[in-house]
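Visitor: Pasting the sequence and the predicted coordinates here, then a few questions.
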Amino acid sequence: MIIGLTGGIASGKSTVSIILTKLGLPVVDADKIARQVVEQGEPAYKEIVKYFGTEILDSHGNLNRKQLGTLIFSDPKEREVLNNIVHPAVRKKMIEQKDTYLQQGYHHIVLDIPLLFESKLTHMVEKTLLIYVDEKKQLERLIMRDHAGKEDAERRISSQMPLKDKVLLADGVIDNNGSLSKTKEQLVNILRAWNIPINEKT
């Protein structure tokens, strides 16, 4: 089974991803791949610099992710341009990694895709698993995690589909407002319900 893991910014998806790995499920991480495809020399990197200009680069010629992030989170059109450059490159590499795991004999693979619903990528997976937190907790976590101002954090959250809307689309939902043990318990129960074998020793 191919599982699509998703959530929202600062919802705790990375934590669940780590637990899944410990339970014996390989995770293909879209965020990690997104960083790889925009490294210097990569086709997506060249397209980004061509469109946005060299002012979004740091002194070493790498993408200044924070500066680029601020630009696209405040402008939906610019965000769409960036997504149209980066997303196809990310999808290609995700499929390659998934196929490698299948060749290695894995039967169940997790695709960690933050914008699974927004980017209409549910066709890539058989089940969708959403990590949910309420809006207040999401805002608090994002401000603490990124040392962001309240306004900046709110803008980043509002650039994504609200988690309460994603709940209606997901096959499985983990409420991550509580403790880590509660989150893991919910995850294990969902995997068992889907008949996915896990490493019980973890």
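Guide: In hand now; what should we look at? Numbers count the residues shown, from 1 in each chain.

Visitor: CA only for contacts and neighbour counts going forward, please
Guide: Will do.

Visitor: Looking at this structure, which helix is longest?
Guide: Counting residues, the longest helix in the chain under DSSP state H turns out to be helix 76-103.

Visitor: Can you tell me how far the nearest residue to residue 78 once chain neighbours are set aside is from residue 183?
Guide: In space, and not counting its chain neighbours, residue 78 is closest to residue 72: 5.4 Å by C-alpha to C-alpha, 6 or more residues apart in numbering. Using C-alpha to C-alpha, to the nearest Å, residue 72 is found at 32 Å from residue 183.

Visitor: Next one for the comparison:
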Amino acid sequence: MRVGLTGGIATGKSTVSSMFEDHGAVIIDADQIAREVVEPGSKGAQKVEEEFGEQVFFSDGSLNRAALGEIIFRNQSLRRKLNQILHPLIMDEMELRTQRILKENKHKIVFWDVPLLIEENLTNFVEKVIVVYIPEPVQLKRLMKRNDLTEEEARRRINAQMSIEEKKRYADFLIDNSGTLENTERQVDQIWNCLKLKNGFSQQ
């Protein structure tokens, strides 16, 4: 079974992902793969340099994410261009890993942890969609605190994604992460049990 896990920036998706992993889910993290496909000397790094120049790389050839982020969060067309470069590389690797896992054990529940699952129209690749949700005012405060951003900087990053209120509409399962950790864990437990039933296999 394939499950898509998504949310907005600073909604706590990584925390929820770890909880599902503790239950036995196999997590394929799109952000992690996105880092791997732009490692020094890779095809992805070469394409990014051709489009954005040497200034978005450190002297050792590794990607300067802060410099690149500053560019793409200010310019929607450049953000789209970066996605067009990286998206196919990330998708190919995610699909390859998923097939490998399910070939070894068809009863595994594989989570695609993808921030832009909905924006990039990837919901057709998964059987269920889980959205990690917090209200936008809470999202703003958490992002400002987490990344030490001004309100304007935080709003710009939030606005670069689809509104979390809009994402709610795509959810087969919604996890409200605005309360206590225990409350989030209870929701994760309930959803995991439901997924196991739908998958037709009771994992130990």
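Guide: Now that the structure is in, tell me what you want to look at. In this text, all values refer to a predicted model and were calculated from it rather than measured experimentally.

Visitor: quick one on the thing from earlier: the longest helix of structure 1 vs structure 2, mean deviation?
Guide: Compared with structure 2 after fitting, helix 76-103 of structure 1 deviates on average by 0.7 Å (mean C-alpha distance after the TM-score superposition for structure 1).

Visitor: in that helix, what's buried?
Guide: Across helix 76-103 of structure 1, burial judged by 16 or more other C-alpha atoms under 10 Å covers 78-79, 82, 85-87, 89-91, 93-94, 97-98, 101.

Visitor: coming back round to it: these two touch, right, the residue nearest to residue 78 of structure 1 and residue 79?
Guide: Yes. Assessed by C-alpha atoms under 8 Å, residue 72 of structure 1 is found in contact with residue 79 at 4.5 Å.

Visitor: Could you pull up the residues touching the closest residue to residue 199 of structure 2 other than its chain neighbours?
Guide: Leaving aside its sequence neighbours, residue 199 of structure 2 sits nearest to residue 1 (C-alpha to C-alpha, 6+ apart; 6.3 Å). Contacts of residue 1 of structure 2 were listed using C-alpha atoms under 8 Å, 6 or more residues apart in numbering, and they are 106, 107, 108, 109, 110, 126, 127, 199.

Visitor: Neighbour-wise, give me the winner out of those residues.
Guide: Counting neighbours by other C-alpha atoms under 10 Å, the top entry in the contacts of residue 1 of structure 2 is residue 109, with 25 neighbours.

Visitor: And residue 23 of structure 1, how far from residue 188 of structure 1?
Guide: 9 Å.

Visitor: just residue 102 of structure 1 next, same as before
Guide: Taking C-alpha to C-alpha, one finds residue 102 of structure 1 at 22 Å from residue 188 of structure 1.

Visitor: Could you do residue 151 of structure 1 as well?
Guide: Taken as C-alpha to C-alpha, the span from residue 151 of structure 1 to residue 188 of structure 1 is 36 Å.
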